[in-house]
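# Build me a model:
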Amino acid sequence: MNAVLIAVIVMVILSLCRLNVVLALFVGALVGGLTAGMGLNETIGAFTDGIGDGSEVALSYALLGGFAALISYSGITDYFIGKIINIIRVDSTVKTRTVTKLVIIVSLTLLACMSQNLIPVHIAFIPIIIPPLLSLFNELKMDRRMIAVILTFGLCFPYVLLPFGFGHIFQEIIKKGFDQAHYTIQFDDIWKAMIIPSLGFVVGLILGLIIYRKPRTYKTVSDEVFTAKVIKPYTVVVTIAAILGTFIIQMTTESMIFGALAGILIFFISGVFNWRTMDNELTTGIKIMAYIGVVMLTANGFAHVMTESGQVTTLVEDMVSLTGGSKPLGIIFMLIVGLVVTLGIGSSFATIPIIAALFIPFGDAMGLSSLAIISIIGTAGALGDAGSPASDSTLGPTAGLNMDGQHHHIWDTCVPTFLLFNIPLIIFGFIAAMVL
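Alright, predicted model coming up:
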């Protein structure tokens, strides 16, 4: 059996057995490297080299987590959440609760989508918004698995379809893949080719809203009434300035690290809070996102071992040889390979360069059009991003929903998102490749 396939299977099984994701990734990489004949020292060396590739992103997320914690500490989110909770408790009618649920669903969907394109902060908004909402979710008995599905949809769907923000980066990587393979395509063709595959995310979201619509009871951490905080106008001004400063610096420098630092420094320089207290809040926020950073570093090590083993190419070649020239079977195999690779790596962005070099010439040999090949590569890259234990699209929602220890990363986030999004994605990706 192929070493990459074995490594991913080991990682997934260990994760499902509730072993820590970091350990599961390390063991999977070790098994994959040894199976590929790399040897212990070479495997560990490749793993260590790969870790450095994700250091910038890991540090960015840690700092954004700290910045998000300071915004939450300002009391703005607590103020509005407190108002809503008290209104529900005063007017706890079926109509009020239903309307509130709809507002939450629509608001979180739009907010998650905007985090990818309009205001590209990715998962940094989750520690700001979700923890204060947990009391409201508990009050309404909303199933957090539904919230996880909503957040993952918003973190994936926009970048797959829309060529803005993170979507521009994703589609630019696809374009570079074609350029390196000496195939000419237009950048504007990419989003057109992804219209049909992206419908898989829409179907998955609808199914998630239906499946997890029933009430689910969670333990209430505190029985006291959530009291709306009194916020000083100066605090509001400083918070808004910090948010704007972060966005402006991030866009100007194209660095999430310096963007987050700008927002943090505005809070500290403003003197709006006691420095010692702010430092504690900053540290707490960094801790929340730092774990995600550690997982991403480990995932980069895993990916580097798989790449250095040379088994990714072998995996694709072996599966392609089984098609026997069948176009439908070849398309299905390519999508499955994309799912396996992305599931292990945890990043669709990191998967594209690996599979593009292999899928483009194969698709051309099968007589597929450029749009069809684009749809396969884009779909294959997105497959697994929603559902991978190492993906920030699942780690982010878990980080927010598990603040009180009542939301499991694998069973409450990864399994629901994997089933609801990847199956429709395969179906719609297959349709797109066949008709384009």
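
# Please count neighbours and contacts with C-alpha atoms only from this point.
OK.

# my guess is residue 287 meets residue 63, correct?
No. Using CA atoms under 8 Å, residue 287 is not in contact with residue 63; the gap is 9.6 Å.

# The residue lying closest to residue 14 once chain neighbours are set aside: how many residues sit nearby?
Setting aside the residues directly before and after it, residue 14 is nearest to residue 24 in space (CA to CA, 6 or more residues apart in numbering), at 5.6 Å. By other CA atoms under 10 Å, 25 other residues sit near residue 24.

# and for comparison, fold this next one:
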Amino acid sequence: MLNAVLGSISLMLSLSLLRVNVVVSLLLSSLFAGVVGGLNIADTIDAFNSGIGSGGKTALSYALLGAFAATISKSGLPAMFASKVTKNLNNVVNASQTRKIKYSVLAFLLLAAFSSQNIVPIHIAFIPILVPPLLFMMTKMHIDRRLIACILTFGLVSPYMFLPVGFGAIFLNDILLANIEQSGMEVDGINAGVAMLIPALGMFVGLLVAVFYSYRQKREYDLEKLEKVEGIDEGNETPYCGRTVAAALFAIVLAFTIQITTDSMIYGGMAGYLIFLLTGTLKWQDSDDVFTQGMRMMAMIGFIMITAGGFAEVLRSTGDISSLVSASVNIMGDSKPIAALLMLLVGLFITIGIGSSFSTIPIIAAIYVPLALQLNFSPLAIVALVGTAAALGDAGSPASDSTLGPTAGLNIDGQHDHIWDSVVPTFIHYNLPLIAFGWIAAMVL
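Modelled structure (predicted):
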């Protein structure tokens, strides 16, 4: 009999790859999961409706950040970047200088993404604000946006895998070790960050491949589309002024500060938006149009997140997540190599469907930990197995904020497809190395 989780996630991925809208793919897959999982249509819809609320907060956060980002474009900040970049690029005389500028931009974005998980724990909130003003520079230099998606996703995922600070402290200590202990294994003296170093190294290898091989070539984008969205007029000598740029920078700092202190992207985005109104950078008569434009820009991301919450709840309601994990146990036998590989693959499927590695751990730990103990895996190997099985799929899931976040910043002009330019590249470059390095960790630790 077909497992509802395997069937529905396979259907969702297939439809998405065929360019069926992700929201439609998730809705159809939810109904399929319910029917295959033994739920009637009414129960499936009830489960879906109960799950969509989980994505409401994040969707509203994205809508307000979108409005804030649209307002930033009216402040002249993107135009300032465009003006300075154009002048600097005109002064570039050789390929070596161009490479230095390119890798400086990539390093800056990687540092920003990395810092968003620990130093300034704002997670994906920085992307719709920081990335759009840099798109003109990246387009002028013909940087492949798929590379930017890979860099941002690496910075969003890898830090929580091995650094026990910020979101990493939550993932490694509050969720991973806590659930492993609840599942029957003693965790005193175990450093989860050390156990996850080898899997994290796999992600780093994937990043190197993306930067220096897969997307090292130039890629052309329509500059006119971007200029139209960001209000950039290259023929205008003064597309910005010091007062509006200063207001924009202050609004960005305030938005981030409020989010950190209140743990709310919603109020952070709203505060930044109000600064533009109060300083006169955004005229009151234009505020409604700009706000609507920004919310429209992020609407698809929000709808995907809301729909994904309903899809995940239907998967849970079928009960087939547990049966999938249990069925894999029958195949493993007493073989540690086969057991480790199947644990990782099942974790990959679950996380791709749910869209959250943090939510996957409680589902798989209860079965994986007793099984791994029975097969005589070491404590560090068990931590690496459960942690990697959960992290797998965070990069490469259509419903994960680790792919939705980069798309939100890179697709403001409609030239970055969520599935083929964010999901597929990150899946290939991170999930495949994670499986390999997670399996190695389980074997050698």
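
# Overlay the chains and give the TM-score.
TM-score of the superposed chains, computed with TM-score structural alignment, normalised by the length of structure 1, equals 0.93; 436 aligned residues with a CA RMSD of 2.2 Å.

# Enumerate every residue touching the aligned residue in structure 2 for the residue nearest to residue 14 of structure 1.
Matched by TM-score structural alignment, residue 24 of structure 1 corresponds to residue 25 in structure 2. By CA atoms under 8 Å, 6 or more residues apart in numbering, the contact set of residue 25 of structure 2 is 11, 12, 13, 15, 16.

# can you tell me which of these stay in contact in structure 1?
Retained in structure 1: 11, 12, 13, 15, 16, out of these (criterion both residues aligned by TM-score structural alignment, their matches' CA atoms under 8 Å).

# Show me the contact partners of the helix or strand harbouring the second one.
It refers to residue 12 of structure 2. Assessed by DSSP states H and E, residue 12 of structure 2 sits inside helix 4-17. With contact meaning CA under 8 Å, 6+ apart, helix 4-17 of structure 2 is reached by 21-22, 25-26, 28-30, 32-34, 36-37, 315, 318, 320-321, 324, 349-350, 352-353, 419-420.

# State whether residue 403 of structure 1 and residue 129 are indeed in contact, as I suppose.
No. If you go by CA under 8 Å, residue 403 of structure 1 and residue 129 don't touch, sitting 11.9 Å apart.

# how about stretch 99-118 of structure 1: buried residues?
100-101, 104-105, 108-109, 111-117 (16 or more other CA atoms under 10 Å).

# what does stretch 374-392 of structure 2 give?
Neighbour-count burial for stretch 374-392 of structure 2 [16+ other CA under 10 Å]: 377, 379-392.

# and it, which stretch of structure 1?
Going by TM-score structural alignment, stretch 374-392 of structure 2 sits over residues 365-383 in structure 1.

# How far does that stretch sit from its chain's centre?
22 Å (CA atoms, centre = their mean, to the nearest Å).

# Distance from stretch 170-177 of structure 2 to the middle of the chain?
Relative to its chain's centre, stretch 170-177 of structure 2 lies at 19 Å (CA atoms, centre = their mean).

# List the neighbours of it that are in contact with it.
For stretch 170-177 of structure 2, contacts defined as CA under 8 Å, 6+ apart pick out 160-162, 164, 187, 192-193, 358, 361-362, 383, 386-387.
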